[in-house]
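Enquirer: coords please:
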Amino acid sequence: MSRTILVVDDEPGIVKIARDYLERAGFQVISAGDGPTALRLARQEHPALMVLDLMLPGMDGLDVTRALRQDPLTARLPIIMLTARVEETDRLIGLELGADDYITKPFSPRELVARVRAVLRRSEGSTSPGKQIQIGGLVIDLECRSVRRDGETIELTATEFDLLAVLASAPGRPFTRAQLLDRVYNTEYTGFDRTIDAHIKNLRRKIEPDSNGPPRLILTVYGVGYKFAETYP
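Expert: The predicted model follows:
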């Protein structure tokens, strides 16, 4: 059964190009040209992934992402942000709100298909069957791709989960940002280092016992990158 991709852009030409290439790759495609319609379709049609333009009428892509992440029904929907803006700040905002990846316009349709496939692999794949990691009240189930703290489920995006799994599977080992980009995305990923910083910020907000205090689980290794705590104080 083919998976459905929701393409959201107010430029019909871009929607057509994305549709043609994604359908050729075996996906079903539905589309929206504004933010409110995108939200409605995401909730009604349950797509496997959303390709979301940043600049939209009615409700921009950042507000759509924020609304999706706050809704339990769509909190885990993979999102690839599509943007004509090249400023690093705009990309960081999208990632910090919970987008899994981004592509800058103009883009290669083949790259779009490759990014869609990569994000879907991360969202649907298994990291290490049968293995659980527990530290304090935090339980990371690598087979079910779920995270719980004191029995309560913590909703993570596919990218956030994979980043957490890499760090938690090697407690105490420092990873550079480049190594984490390579592990979470792939060796050909063209993202910038602060992509990892944005996802780490999201993870800390979700999994740290005190999101306003100093990190106790995901620790900064200054001049290197990040590591997962070996012990929980």
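Enquirer: going forward, measure contacts between C-alpha atoms and count neighbours the same way
Expert: Fine.
Enquirer: what ranges does this structure have for its strands?
Expert: 4-8, 28-32, 49-53, 79-83, 101-104, 132-135, 138-141, 146-149, 152-154, 175-176, 218-221, 225-228 (DSSP state E).
Enquirer: let me know the angle separating the biggest helix by length in the chain from strand 79-83.
Expert: If you go by DSSP state H, the chain has its longest helix at helix 109-124. Here helix 109-124 runs at an angle of 150 degrees relative to strand 79-83 (axes from the mean of the first three to the mean of the last three Cα atoms, to 10 degrees).
Enquirer: what sits up against helix 109-124?
Expert: Identification of contacts with helix 109-124 by Cα atoms under 8 Å, 6 or more residues apart in numbering yields 17-18, 21-22, 25, 48-49, 78, 80, 100-101, 103, 157-159, 162, 185.
Enquirer: filter those residues down to the buried ones, PyMOL style.
Expert: Typed into PyMOL, the line below selects the buried ones among these, using 16 or more other Cα atoms under 10 Å:
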select buried, resi 18+21+22+48+49+78+80+100+101+103+157+158+159+162+185
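Enquirer: which one of the strands of the chain lies closest to R40?
Expert: Smallest distance to R40 across the strands of the chain (Cα to Cα): 9.5 Å, for strand 28-32.
Enquirer: packing partners for the closest one?
Expert: Packing contacts for strand 28-32, counted by 3 or more Cα pairs under 8 Å, 6 or more residues apart in numbering; DSSP states H and E, involve strand 4-8, helix 12-24, helix 35-45.
Enquirer: can we see that at 10 Å?
Expert: Under the contact criterion of 3 or more Cα pairs under 10 Å, 6 or more residues apart in numbering; DSSP states H and E, strand 28-32 touches strand 4-8, helix 12-24, helix 35-45, strand 49-53.
Enquirer: let's see this one next to it:
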Amino acid sequence: MAPHVLLVDDSTTVRMVIAAELREAGFRVTPVPTLDAARRAFAQYRERDPFHLAILDLLLPDGDGIDLLREIRRDPALERLPVMLLSSDARFGSRLRGLGVGADDFVGKPHSKSFLISRAHVLTGNTQTESAPRAWRVLVVDADPGLRDALEKVLRIGHGCDVVALESVDQAAQFLDLEGANVDGAVVDRRCFLRVLGLLRSKQPNGVPMIVLDDSPSATWPPVAAAKRNSAVASALVMPRTIEPGTVAEVMMRRLVEDAPSSVSSSSKIPIATIDAVRRLARGA
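Expert: The predicted structure is shown next:
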């Protein structure tokens, strides 16, 4: 029998969209709008058709999804139930708070369909996991909230990526310390590039494609000495912060297509000429 998913979200549109996506992927779904309805659903289906996964919105009309998560973890019959948090609040505090009390994953709104479906397959132990593509996870680290939001929007909505947008290296360190918090690519501010690079290399020795946003990129950056010591420094692509977020996203997608494992999905094919043009612009040519 197909895995049974409890979907808790107060938005009718979100419930309809995610329920349709899950059903299309072979799941059975019980969508409800409130914490109270979720509690009733647990009681109703506990014996005859238990849930294999719960997807909980953080903010609900009658409470906080974290409260329900705590109830699930305290219930001996539900404590092992996989839980995915769903929220438009992409701030790192929400991610960490949820994962810290026993959530298995976090999906932001607007969500990446491929990432949500892939994680649902994995968390329920569905055999379709092997053939299901997963979304690329891109780490964005920059102190400018406007830039972070713009990059997150275009990467998530325009390219279907799962985006982790953080404002500091400390937040990046906390995120990367979480089990399974691997990333496929990163866009970072020049001022924190070397520290983020060190964090990524300690977790993922093979490295990931990186774009460095610089106020005034030039041919003298990255530093020659650092580049000689570390090939990852030399391979980082420097782009001006003034470039449109859409162009940054397109270049990242191209680098992911070239460097990421074939099991990761992509709908973007950016010409090599785009990369060459951006490299020339980054050098001030």
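Enquirer: to K227 of structure 1, which of the helices and strands packed on strand 28-32 of structure 1 lies closest?
Expert: Nearest to K227 of structure 1, of those and by Cα to Cα, is strand 49-53 at 29.6 Å.
Enquirer: read off where that closest one ends up in structure 2.
Expert: Here strand 49-53 of structure 1 aligns to structure 2 at residues 53-57, judged by TM-score structural alignment.
Enquirer: and P106 of structure 1, how many neighbours?
Expert: P106 of structure 1 sits with 10 neighbouring residues when counted by other Cα atoms under 10 Å.
Enquirer: how about it, nearest residue that isn't a chain neighbour?
Expert: Sequence neighbours aside, A84 is the residue nearest to P106 of structure 1 in space, at 7.1 Å (criterion: Cα to Cα, 6 or more residues apart in numbering).
Enquirer: same thing with P33 of structure 2?
Expert: Closest to P33 of structure 2 by Cα to Cα, 6+ apart is D10, at 4.2 Å.
Enquirer: what about that neighbour, distance to L281 of structure 2?
Expert: The gap separating D10 of structure 2 from L281 of structure 2 is 46 Å, by Cα to Cα, to the nearest Å.
Enquirer: with V119 of structure 1 as the reference, measure out to the most centrally placed residue in structure 1.
Expert: In structure 1, the residue lying closest to the centroid (Cα atoms, centre = their mean) is D100, at 2.2 Å. Counting by Cα to Cα, the gap from D100 of structure 1 to V119 of structure 1 is 7 Å.
Enquirer: overlap of the contact sets of these two?
Expert: 78-80, 158-159 (Cα atoms under 10 Å, 6 or more residues apart in numbering).
Enquirer: how about the contacts made by the nearest residue to T30 of structure 2 once chain neighbours are set aside?
Expert: Ranked by Cα to Cα, 6+ apart and with sequence neighbours excluded, the top spatial neighbour of T30 of structure 2 is L6, at 5.0 Å. By Cα under 10 Å, 6+ apart, L6 of structure 2 lies in contact with 19, 28-32, 38, 41-42, 50-56, 83.
Enquirer: state the span of structure 1 onto which the longest helix belonging to structure 2 is aligned.
Expert: Scanning structure 2 for the helix with the most residues, using DSSP H, yields helix 245-259. With TM-score structural alignment applied, helix 245-259 of structure 2 matches no range in structure 1.
Enquirer: stretch 226-236 of structure 2 too?
Expert: Stretch 226-236 of structure 2 covers no residues of structure 1 once aligned (TM-score structural alignment).
Enquirer: cool, stretch 104-117 of structure 2 as well?
Expert: Taking TM-score structural alignment, stretch 104-117 of structure 2 hits residues 100-113 over in structure 1.
Enquirer: can you get me the start-to-end distance on the matching stretch?
Expert: 15 Å.
Enquirer: how about it: buried residues?
Expert: 100-103, 109, 112-113.
Enquirer: related to what we said a few turns ago, correct me, but the residue nearest to the centre of structure 1 touches G94?
Expert: Yes. At 8.7 Å, D100 of structure 1 counts as touching G94 under the criterion of Cα atoms under 10 Å.
Enquirer: what do the two both touch?
Expert: With Cα under 10 Å, 6+ apart as the test, D100 of structure 1 and G94 both reach 79-81, 195.
Enquirer: in PyMOL, select just the buried ones from the residues you listed.
Expert: Paste this into PyMOL to select the buried members of those, with burial taken from 16+ other Cα under 10 Å:
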select buried, resi 79+80+81+195
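Enquirer: just name the closest of the shared contacts of D100 and G94 of structure 1 to T89 of structure 1, please.
Expert: Among the shared contacts of D100 and G94 of structure 1, T195 lies closest to T89 of structure 1 (Cα to Cα), at 10.6 Å.
Enquirer: roughly how far apart are that closest one and Q179 of structure 1?
Expert: 12 Å.
Enquirer: and what of R115 of structure 1?
Expert: 19 Å.
Enquirer: so which of these two has more stuff around it?
Expert: R115 (18 against 15).
Enquirer: and that one, how close does it get to M1 of structure 1?
Expert: Taken as Cα to Cα, the span from R115 of structure 1 to M1 of structure 1 is 20 Å.
Enquirer: ok, I196 of structure 1 next?
Expert: Taking Cα to Cα, one finds I196 of structure 1 at 33 Å from M1 of structure 1.
Enquirer: more neighbours: the two, which one.
Expert: When I196 of structure 1 and M1 are compared for neighbours, I196 comes out ahead with 25 against 6, by other Cα under 10 Å.
Enquirer: that one contacts L163, correct?
Expert: Yes. Applying Cα under 10 Å as the test, I196 of structure 1 and L163 come out as touching, 8.5 Å apart.
Enquirer: overlap in contacts of those two?
Expert: 180-181, 184.
Enquirer: in JSON lines, list those residues along with distance to V139 of structure 1 and neighbour count.
Expert: Shown next, in JSON lines, are the shared contacts of I196 and L163 of structure 1 (distance: Cα to Cα, whole Å; neighbours: other Cα atoms under 10 Å):
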{"residue": "L180", "distance to V139 of structure 1": "21", "neighbour count": "19"}
{"residue": "L181", "distance to V139 of structure 1": "24", "neighbour count": "22"}
{"residue": "V184", "distance to V139 of structure 1": "20", "neighbour count": "23"}
